[in-house]
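# just a sequence and a predicted model for now, questions to come.
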Amino acid sequence: MTEFQSITTILLGLVSFIIFLIYVKFLWRKSKMPPGPFPLPILGNFLQLCSDGLLPGLIKISKMYGPICTVYIGSRPTVVVTGYQAIKEVFTDSGDTFLNRGSVPFSECLFKFQGLSFTNGDTWRQLRQFSVQTLKGFGMGKKSLEDPILEEAHHIVEHFRSLNEEPFEPSTTLICASSNILANILMGTRYDYNNKKWMEILQKSSDAFQILSSIWGQLYDFFPTIMSFLPGPHRNIFTLLEPLQDEMMKSIRLHQDTLDPACPRDYIDCFLIRMRQEENNAGVKTPFTVSNLQASVFDMFLGGTESTAGTVHFGYLILMKHPELQDKLYKEIDQVIGQTREPRAEDRRRMPYMNALVHEIQRYSDIFPMGFPRATDRDITFHGYYIPKGTNVLPMLTTALRDPTHFETPGEFNIKHFLDENGKFLKNKAFLPFAAGKRACIAESLVRIQLFLFFTVILQKFTLKSVVDPKDLDISPTESATENIPPAHKIIFVSRRLEGGA
């Protein structure tokens, strides 16, 4: 054997030994983590998941391995948590153990670890505390916020009336209406439904979510490094969102030029004022920067708009699919508020059927079924399993919203899930569309009021009719992964006649 052959043999043996040690370490760590299917190198559990689709695949695996199992998203181990009880432990019963935001390749590329939702530690705490206090100051969760919501609802009514009962696909209009509530609080502005440039920006953002929830978005989540070099629709996600980012940045610059520290107009103004105050603390690292402002506004605007508009859209489809629901709602609306008085949030207490409808629409539409991953802040033991620091933990919100131990018919639309035997509204602790705990949706109170008022005002003024027989109307999501995307069906908005009218 030559000297070269000897060196080659030694090097191969050394490399093989190192690979063997790495593999043994991997097996040791995997044996202590929650159970799950064995992953392939690089691919992880992609083959098991892609055959069924990401969302049903994760649910299928959890049924095989239990409510706490491990799935490899590419090379990343992810602890998947299913069922209300286990999810509750992650959100509220484990302190700050699962408080960190987990790794999300799409969000990391888009937000670059900036902003309210995708930071951790003291940066996140300061941004969260500031945002909660500021939003409350502008009416979040208060009666004063009803007026701008009702104003927007009236704009929707006038827009639907202008259609003269012609079939109409409302998705972009609903996105604009939802965006205006947040635009008012965050940026102090409102966009008209006839603003073509703005409607194009919103449509592009919606298209980005469509791709993100498709197989292309899932491939990017599994293999971000590889997919960033490969052609495909996934490359358009960030391009489609650029116009909205630019609009947010344009608004921030305008606020900088017109800022009056004595009279803050909206969230951006308050953030800029705080930035000026922090400038006086020389040498102290602060999260109050333009990049964090832009990311926070973009994050709240994008997530809040998409989730609320999608829920309202699914609600319209459900009401067309089940027209008998509308008859019961008309009766309650006419008895409690009539056909001319504006509804108010306080009316929810006297409108159990409408309140139950809104909750069941949220539960059934399940807009963000997988929620957003958390991460462990240290090595922990959870349910007897070892979970290393920094491991992604994915609480599957859909499995709480469809937990058969809390909902009688979890896979069906059933308004009785939120009504007791006397027809009164019934709370359900497994109702977690906003997540829970310290990282729960910051705009939960806003969304609750907005959904109630939007549905009540529209049903006070219109009957929603399908262009096809309701029995033939398919309201299944067109995509179901990161987001459940409602199908694009046309709706006829038929004006209701006033009582005593001709």
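Nice, thanks for sending it over.

# for the rest of this, base every contact and every neighbour count on C-alpha atoms.
Will do.

# can you pull out the strands in the stretch 1-150 of the chain?
68-73, 76-81, 100-101 (DSSP state E, counting those that start in this stretch).

# how about Glu342, what does it touch?
The contact partners of Glu342, by C-alpha atoms under 8 Å, 6 or more residues apart in numbering, come to Leu150, Val457.

# reformat the strands of the stretch 1-150 of the chain as TSV; add mean neighbour count and distance to Tyr267.
Formatted as TSV, the strands of the stretch 1-150 of the chain follow (neighbours: other C-alpha atoms under 10 Å; distance: least, C-alpha to C-alpha, whole Å):
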stretch	mean neighbour count	distance to Tyr267
strand 68-73	24	37
strand 76-81	23	35
strand 100-101	22	23
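
# can you tell me which of those is nearest to Lys321?
Ranking the strands of the stretch 1-150 of the chain by proximity to Lys321 (C-alpha to C-alpha) places strand 76-81 first, at 32.4 Å.

# who are the packing partners of that closest one?
helix 54-65, strand 68-73, strand 392-395 (3 or more C-alpha pairs under 8 Å, 6 or more residues apart in numbering; DSSP states H and E).

# hmm, back to that, nearest to Ala345 among the strands of the stretch 1-150 of the chain would be which one?
Ala345 sits nearest to strand 100-101 of all those, at 32.9 Å, using C-alpha to C-alpha.

# and that closest one, how far out from the chain's middle?
Mean-position distance between strand 100-101 and its chain equals 16 Å (C-alpha atoms, centre = their mean, to the nearest Å).

# where do the strands sit along the stretch 251-400 of the chain?
According to DSSP E, counting those that start in this stretch, the strands that the stretch 251-400 of the chain contains are 374-375, 380-382, 385-387, 392-395.

# tell me the most buried of those?
Comparing these by mean neighbour count (mean count of other C-alpha atoms under 10 Å), strand 392-395 comes out on top with a mean of 26.

# now the helices and strands packed on strand 76-81 as CSV including distance to Gly36?
Below are the helices and strands packed on strand 76-81 laid out as CSV (distance: least, C-alpha to C-alpha, whole Å):
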stretch, distance to Gly36
helix 54-65, 6
strand 68-73, 5
strand 392-395, 14
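
# alright, now check it against this:
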Amino acid sequence: MDVLGSFLPLSSSSVLGSALVLLVAYAAWSSASRSSEPRREEPPGPRPLPLLGNLLQLNLHKPHRTLLEMWKKYGPVFTFRMGPNTVVVLAGYKTVKEALVEYAEEFGEREPIKTAKEVKLSHGVLWNNGDSWKEMRRFALSNLRDFGMGKKACEDKILEECQHLLDVFKNFRGEAFDTQQPINYAVSNIICSLVFGSRFRYDDPAFTARVERTSRSIQLFGSPSMQLYNMFPWLGHWFYSGSRELRSLAMANRKQATELIQGLKETLDPQSSRGFVDAFLIRQQQQEDSGDVGHFHNTNLLMTVSNLFSAGTETTSTTLRWALLLMAKYPHVQEKVQDELRQVIGGRQVQVEDRKNLPFTNAVIHETQRLGDIIPMSLPHRTSRDVTFRGYFIKKGTIVYPLLTSVLHDESEWEKPTSFHPQHFLDKDGKFVKPDAFMPFSAGRRVCLGESLARMELFLFFVTLLQHFCFRPPPGVSEDQLDLTPQVGGTLSPAPHKLRAVAIISTTELN
């Protein structure tokens, strides 16, 4: 569906009339503004229409695909007008790395889009900027490490959760089922353990409701209509109700988080923190005692908890779902993984230290992350000051998209960029190697703070599941018929599907 197909059915004659008037006014203003500015070399790009920009050239269902095509035409640094907003797109491994690492300060701010502002996501660690962001990120990273992120304590939590997930899969007794819900619950519980200090049962209605609301919010966030709303918020009350649904979901999650935090506050022991929330409350009390709460206020606490829960669940669970789908589609790869697991681990429980002895398994996980391309456009950045980058002038406050999909599919970096090819991560001797162009967690100041946790979860969950099950298509469906076309939302996730988890009778019967 093209942009007009998404937009026109939702419009009215009065809206179009108002838009025409604004379009003419904008064109006059834009022309006058340009004439008063000194000419400097700006990134090239397609010629925009007044007000609409390059909207009619944008595939709202696959915007990253449009930008990939523009990269081939205009080069690794180009301008694209998303409605009235000027966006600079950075494409290709070398360009993206240079911008995010070597120009970390200049390209390191976050652009809080309209919907993020409406639900107060401009606080916390994901959409925040300035001293508040620095303090929250530093505090979150330090305390998550204290509570085991990337360490043995966290490994034990994940392995415990693996057993709960195995029980759910076993209950289907080899019948086809949708893996999304149980995997979401399992991954969410790891975040809950670190943040709240405890896990939740998969049949806890409050817990499951929060997981479902978070999943729905992320789906809405990247929808075509929401993209239009972010570009033209002044048309929002005419053509889109999704922003109201998003606010409703955010309010429900915030209310539940507030209740959980209040419960923890009432039982708080300053001498013994149970998780991130406890650590924040203790620090908040210390700040209050000194007469200056600073950045340790309730809004930052709520938003940081929300950021950790959504970001820490969706990307990892989506990657695991891709991994199982790929195993069912490519049974020869699945067999090779299980052969390696049998030879190295046998029937015992996997440990993180086993990773160094499982090069092919590790390569499969990394290739799943690369091909899955979970966040193809990254989250929007913003320039903190005027900058000249690769010969082009980019003004302060310009929205910037580091196109991560162009890095993970860069033809100059990957032998088979569009295929599932675990050999990308193996040398000629079969040893694991990680190319520099592997950047699913982004890079620089905004690199994912939960990278070490995600890597541990992916390895332990994937290996545990492959030790106990062979994943196959539903009855009547062949491997070739399994569809790898992603469903576009806030992330690129597998389209709805079912798989069979066929129990392995023993470690020698991997059939």
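Happy to help now that I have it. Predicted, not measured: the structure shown is a model, and the values here were computed from it.

# before we move on, back to that, right, and the strands of the stretch 1-150 of the first structure - which one's nearest Glu360 of the first structure?
Closest among the strands of the stretch 1-150 of the first structure, using C-alpha to C-alpha: strand 76-81, at 22.8 Å.

# quick check: that closest one compared with the second structure, mean distance?
Superposing on the second structure and averaging over aligned pairs (mean C-alpha distance after the TM-score superposition for the first structure), strand 76-81 of the first structure comes out at 0.8 Å.

# quick one: contacts of that strand?
By C-alpha under 8 Å, 6+ apart, strand 76-81 of the first structure touches 34, 44, 58, 62, 67-72, 87, 391-396.

# quick one: map Leu458 of the second structure onto the first structure.
Mapped onto the first structure by TM-score structural alignment, Leu458 of the second structure lines up with Leu451.

# wait, Thr316 of the second structure
Match for Thr316 of the second structure (TM-score structural alignment): Thr308.

# who are the contact partners of that match?
Ile175, Ser178, Val447, Leu451.

# same check on Ser290 of the second structure?
No residues are in contact with Ser290 of the second structure under the rule C-alpha under 8 Å, 6+ apart.

# and with 10 Å instead?
By C-alpha atoms under 10 Å, 6 or more residues apart in numbering, the contact set of Ser290 of the second structure is Gln284.

# returning to that earlier point: residue contacts, the match of Leu458 of the second structure?
So Leu451 of the first structure contacts Ile149, Ser178, Thr308, Ala309, Thr311, Val312, Gly315, Asn355, Val358, His359, Ile361, Gln362 (C-alpha under 10 Å, 6+ apart).

# let's see that with 8 Å instead.
Leu451 of the first structure touches Thr308, Val312, Val358, counting by C-alpha under 8 Å, 6+ apart.

# please, which helix or strand holds it?
helix 444-461 (DSSP states H and E).

# mind listing what's buried along that helix?
444, 446-461 (16 or more other C-alpha atoms under 10 Å).

# and what of stretch 355-362 of the second structure?
Here stretch 355-362 of the second structure shows Arg355, Leu358, Pro359, Phe360, Thr361, Asn362 as buried, counting by 16+ other C-alpha under 10 Å.

# equivalent range in the first structure for that stretch?
Against the first structure, stretch 355-362 of the second structure falls on residues 348-355 (TM-score structural alignment).

# other residues contacting the matching stretch?
Lys328, Leu329, Glu332, Ile333, Val336, Leu419, Gly423, Lys424, Phe425, Phe452, Thr456.

# what distance separates the start and the end of it?
6 Å (C-alpha to C-alpha, to the nearest Å).

# could you count how many residues lie near the nearest residue to Ser122 of the second structure once chain neighbours are set aside?
Distances taken as C-alpha to C-alpha, 6 or more residues apart in numbering place Asn128 nearest to Ser122 of the second structure, at 4.7 Å, with adjacent residues excluded. Counted by other C-alpha atoms under 10 Å, the residues lying close to Asn128 of the second structure total 23.

# which residues touch Asn128 of the second structure?
Contacts of Asn128 of the second structure by C-alpha under 8 Å, 6+ apart are Arg110, Pro112, Leu121, Ser122.

# how about the helices in the stretch 151-300 of the second structure?
152-171, 180-195, 205-221, 224-231, 236-239, 242-266, 276-289, 298-329 (DSSP state H, counting those that start in this stretch).

# closest one to Val24 of the second structure among those?
Set against Val24 of the second structure and scored by C-alpha to C-alpha, those come closest in helix 224-231, at 17.6 Å.

# what range in the first structure matches that closest one?
Using TM-score structural alignment, the partner range for helix 224-231 of the second structure is residues 215-222.

# ok, average deviation of that stretch from the second structure?
Mean deviation for stretch 215-222 of the first structure: 1.9 Å (mean C-alpha distance after the TM-score superposition for the first structure).

# do the same with stretch 236-246 of the first structure
Mean for stretch 236-246 of the first structure is 2.8 Å (mean C-alpha distance after the TM-score superposition for the first structure).

# contacts for that stretch, please.
Contacts to stretch 236-246 of the first structure, defined as C-alpha under 8 Å, 6+ apart, come from residues Leu110, Ile201, Leu202, Lys204, Ser205, Asp207, Ala208, Phe209, Ile211, Leu212, Gln294, Phe298.

# ok, so of the residues you listed, who is nearest Leu272 of the first structure?
Gln294 (11.0 Å).
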